[in-house]
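[1] my questions concern the predicted model and sequence given below.
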Amino acid sequence: MIERREFGYFTFGQKIMVRHISLKNPSELFNLIRKVTPLHIYHSAAYYQYPQAPMEEKVWLGAELIFDIDADHLNLPCKEGHDFSVCEDCRSLLPSGSERCSNCGGARVRRVEWVCENCIEAAKKEVYKLLDFLEGDFGIPPSKISVNFSGNRGFHVAVNDEKLLMLDQTSRKEITDHILGSGLDPSLHGIPVDRKRYALTFSYADASWRGRLARTAFELIKDLQKPSVSERLIKLIGKREYNKLLGLKESLLTSWLESPKWEALKPDVLKALVALAIEEARSMIDTIVTTDIHRLLRLANTLNGKTGFLAKKLDADNLEQFNPFVDAVVMPEDPSKVHVVYMPKINIRGEWYGPYRNTLARVPTFLAVLLLCKGIATLA
């Protein structure tokens, strides 16, 4: 149904999208790409009666259910080590988040969001959790779900199912709330904090959030001494209660081995553990993207103008093996000379490069393109 999609693109040096484009077939799409050589190209998740018309005249016919997962939204500790800013006037290296240049005082500061293997692996984890929700909780067949690498720091997941096309924004918001665990009441899943009501049996194989919370809570108990767990628990229950819980760790693991034993936990500890389990088990999707029934998505298997990487269409079964620093690198290896303001160390196509700072470097074209797209290098 390409003829029902809206297309749009940015050209090099242009800050306003050219959009409301209607194409009849793939040949017209290929001709458009050849003609304009876009920096970015997008298509609508929605289908329209008149894709070329202004928004109020398009006549909406439904839209795919779409999800965006971006490592930049995951609050990863690696960001502090590799994100930075660059002054576009004097080309000085600045700390991430700088609003003005400390060297020349200029306000034209570019924030550079770098990406590393840890960013990609964390984003993959969120995709797996999302797929579990879509297939397990909502019963969506895998054949109706597509997964694409964004070409930068994350992944796009789209559901093309006729049963879901006509969902309005409110319905899509309910789906995101379920996936994010927003307003989740543990008692509705059989996990009340009132000990008097423990009459239910629990299994790690239970469906939806009931089983998900049980499995995640068990993993959290196993990981009690990890800083990522201990620091959050201490904030919720205090150092004293945390130490008591830590002292019970081995006995809890034994009693929880076959099935969760919520009654073994004090009410306050139970509340805290469930709160952390919700944080761990949810998939960190972007609600705004999913609820926008007119959203434009990057066209799969085209270049992302922020990196020069391929926004590659993936097989979900091969997601674990996917390495964007190899599989999405499609530019040639021919050497290019660039003057680099700053580049963290990076492994791309199996070779390490950098770090570079205020230096002339001879690098493969695929790396030169990445640096140019990021605005941290100029051709020498």
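    Yep, that arrived. Residues are numbered from 1 along each chain as shown.
[2] could you use CA atoms for every contact and neighbour count after this?
    OK.
[3] double-check residue 146 against residue 159; I have them as touching.
    Yes: using CA atoms under 8 Å, residue 146 makes contact with residue 159 at a distance of 6.6 Å.
[4] who has more neighbours, these two?
    residue 159 (22 against 16; other CA atoms under 10 Å).
[5] ok, now which ones touch the more buried one?
    64-66, 144-146 (CA atoms under 8 Å, 6 or more residues apart in numbering).
[6] what about it, distance to residue 46?
    Going from residue 159 to residue 46 by CA to CA, to the nearest Å gives 12 Å.
[7] my read: residue 368 touches residue 338, true?
    Yes: between residue 368 and residue 338 there is a contact at 6.7 Å, judged by CA under 8 Å.
[8] in terms of packing, which of those two has more residues around it?
    residue 368 (28 against 22).
[9] just say helix, strand or coil for that one.
    Classification of residue 368 using DSSP: H, G, I helix; E, B strand; the rest coil returns helix.
[10] contacts only, for it.
    336-338, 377.
[11] repeat that for residue 307.
    Per CA under 8 Å, 6+ apart, neighbours of residue 307: 151-152, 369-371, 373-374.
[12] any idea how far the nearest residue to residue 255 once chain neighbours are set aside lies from residue 201?
    Nearest residue to residue 255, sequence neighbours excluded (CA to CA, 6 or more residues apart in numbering): residue 261, at 6.9 Å. To residue 201, residue 261 is 9 Å away according to CA to CA.
[13] ok, the two, which is more surrounded?
    Between residue 261 and residue 201, counting by other CA under 10 Å, residue 261 is the more crowded of the two (18 against 9).
[14] wait, the more buried one sits on residue 253?
    No: using CA under 8 Å, residue 261 makes no contact with residue 253, being 9.8 Å away.
[15] what's the neighbour count on the closest residue to residue 135 other than its chain neighbours?
    With CA to CA, 6+ apart as the criterion, residue 135 has its nearest non-adjacent residue at 6.2 Å, and that residue is residue 141. Residues lying near residue 141 (other CA under 10 Å) number 12.
[16] second structure follows, compare the two:
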Amino acid sequence: MGNMKNKIAFIKEVFGRYYKEEYIPRGIPRIDKREFGFNLFEGFMLRHKKFNNYDELKEFLMNKTPMDAYYSCAYYENPEAEMDKKGWIGADLIFDIDADHIPTQCDKVHDEWTCNNCKFTGKGITPEKCPLCNGEKFTVITWPCEKCLNAARNETIKLMEFLEEDFGFSGSEIRMFFSGHRGYHIQVENKTVQELNAFERKEIVDYITGLGFEVVKPNEYIRVGWEKRAINGLCEFLTQADVEGLVKVGLKRNIAEKIVQNKDKLIKKIKSGEWKGIQGIGPRTLTKMLKHVIRLKSSKIDTVVTTDTHRLIRLPESLNSKTGFKKTELKPNEIDDFDPFSKAVIFTNETITVHVYDAPRFRIKNKEFGPYKNKKVELPIPAAMLILCKGKGEISE
């Protein structure tokens, strides 16, 4: 218990120093119309807070040192009131992309879950129900590795394509953030979308995820939006496809072999719109391939976040208690080169000794650490914070 108290006290101390010494509040339009909420180290949450300006917000963060800080995507007449009395004005359009919702090979290595009922443990993405007892509540430990963050980045890039090319939002209306954990937040600040209700936002979600998109019929496509995306995606898929890849999509092996043998001819016909006359490759085969392409080209967003017009989202530049990293804003055109393990870390020149239970190999800035197994090691603050926040170690006595 003593080591646990020491660990929490150390994390809170680092957070407190950050909010006093480095944190600069910014990026919250109409701050006086937002509700703020805070998870505290003492074990409870404060909600329905209002701040008139950035100075009030910074003073609160310095005095309270929250574990996590949030503000509403919504604008209210009375942010401090109970929910039914706040007076909803509108809400920004929010998207959350998290590696937790993206299947990757690496999650089988570093992510684990434990059923709260029977204590059965597994690796990878957490199931909806425990395979042993059908329990639905789990304790989950994830890890932000470079592979899963790259997967989240790729989904974010796809989302940006939808927002700019299909919906016509300009770069000045779109704000992008690294979440401080395993993903990215996209925020559209546009007067028209602020007025959308939950059902209208659900239509945007359905479009971006490809839900309900009817598979393109021969000679009946227009090269815009999803139609363009599906046709181009199908051609890209066929260019790289081999027999085994096509079988995994659900095609019979003899059909897959025929497609591979005639792929150049098939791609040429698809690009020209002449889908008829491809012997042995009928509508059902094309439909299976197109459905696969739609899954590849859709963006894996958290659908609940986008449709919630009262959602609390993480405060820009605040620290994430799951990692000790900060939620960091970046320009959309910077995402290809953005490095969370360099740009979102704090106090990189200080060290502390930590007893690490078990941690995979990881990187902070240009230095590699681990893997560690039951080892005492001196680490820079960002590496130590990641270990401690993930419950993978304790402060060494």
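    Great, that's in hand. From a predicted model like this one, the values you see are computed outputs, not experimental measurements.
[17] coming back round to it: quick check: neighbours shared by residue 159 and residue 46 of structure 1?
    Taking CA under 8 Å, 6+ apart as the contact rule, residue 159 of structure 1 and residue 46 both touch residue 64.
[18] helices along the stretch 1-150 of structure 2, start to end?
    2-21, 54-64, 107-110, 146-161 (DSSP state H, counting those that start in this stretch).
[19] what does the longest one rub up against?
    The set of residues external to helix 2-21 of structure 2 that reach it, using CA under 8 Å, 6+ apart, is 41, 58, 61-62, 65-67, 319, 324, 346, 385, 388-389, 394-395.
[20] now for those residues: which two are most distant?
    Maximum pairwise distance in those, criterion CA to CA, is 29.4 Å, between 58 and 394.
[21] which of those two has more neighbours?
    residue 394 (24 against 17).
[22] gap between that one and residue 86 of structure 2?
    43 Å.
[23] same check on residue 59 of structure 2?
    Taking CA to CA, one finds residue 59 of structure 2 at 24 Å from residue 86 of structure 2.
[24] just residue 69 of structure 2 next, same as before
    Distance from residue 69 of structure 2 to residue 86 of structure 2, by CA to CA: 20 Å.
[25] try residue 227 of structure 2
    For residue 227 of structure 2, the distance to residue 86 of structure 2 - CA to CA - is 42 Å.
[26] same check, this time on residue 353 of structure 2
    Residue 353 of structure 2 is 47 Å from residue 86 of structure 2, by CA to CA.
[27] try residue 352 of structure 2
    Residue 352 of structure 2 is 45 Å from residue 86 of structure 2, by CA to CA.
[28] residue 42 of structure 2 too?
    In terms of CA to CA, residue 42 of structure 2 sits 27 Å off from residue 86 of structure 2.
[29] so these two - more neighbours on which side?
    residue 86 (17 against 9).
[30] the more buried one touches residue 72, doesn't it?
    No: using CA under 8 Å, residue 86 of structure 2 makes no contact with residue 72, being 11.9 Å away.
[31] for the aligned partner of residue 371 of structure 2 in structure 1, which residues are in contact?
    Alignment note (TM-score structural alignment): residue 371 of structure 2 maps to residue 355 of structure 1. Residue 355 of structure 1 sits next to 342-346 when contact means CA under 8 Å, 6+ apart.
[32] the nearest residue to residue 355 of structure 1 once chain neighbours are set aside: what's it in contact with?
    Take residue 355 of structure 1 and drop its neighbours on the chain: the residue closest to it by CA to CA, 6+ apart is residue 345, 4.3 Å away. Residues in contact with residue 345 of structure 1, defined by CA under 8 Å, 6+ apart, are 352-356.
[33] corresponding residue for residue 345 of structure 1 in structure 2?
    By TM-score structural alignment, residue 345 of structure 1 lines up with residue 361 in structure 2.
[34] ok, its match to residue 316 of structure 2 distance?
    28 Å.
[35] what's the answer for residue 78 of structure 2, then?
    Computed as CA to CA, the residue 78 of structure 2 to residue 316 of structure 2 distance reads 22 Å.
[36] out of the two, which sits in the busier spot?
    The neighbour count for residue 78 of structure 2 versus residue 316, taken as other CA under 10 Å, is higher for residue 316 (23 against 19).
[37] leaving out sequence neighbours, find the closest residue to that one.
    residue 327 (5.5 Å).
[38] so what does residue 39 of structure 1 match up with in structure 2?
    Per TM-score structural alignment, residue 39 of structure 1 is aligned with residue 67.
[39] you'd agree its match is up against residue 320?
    Yes: Residue 67 of structure 2 is within contact range of residue 320, at 7.5 Å (criterion: CA under 8 Å).
[40] look at the two and report which has more neighbours.
    residue 67 (24 against 20).
[41] residue in structure 2 matching residue 323 of structure 1?
    So, by TM-score structural alignment, residue 323 of structure 1 is matched to residue 339.
[42] ok, how many other residues are close to its match?
    As a burial measure, residue 339 of structure 2 scores 16 neighbours (other CA under 10 Å).
[43] go on, residue 36 of structure 1?
    Residue 36 of structure 1 is flanked by 12 other residues according to other CA under 10 Å.
[44] dump the residue contacts of it.
    Neighbouring residues of residue 36 of structure 1 by CA under 8 Å, 6+ apart: residue 11.
[45] kindly provide the distance from it to residue 9 of structure 1.
    Distance from residue 36 of structure 1 to residue 9 of structure 1, by CA to CA: 9 Å.
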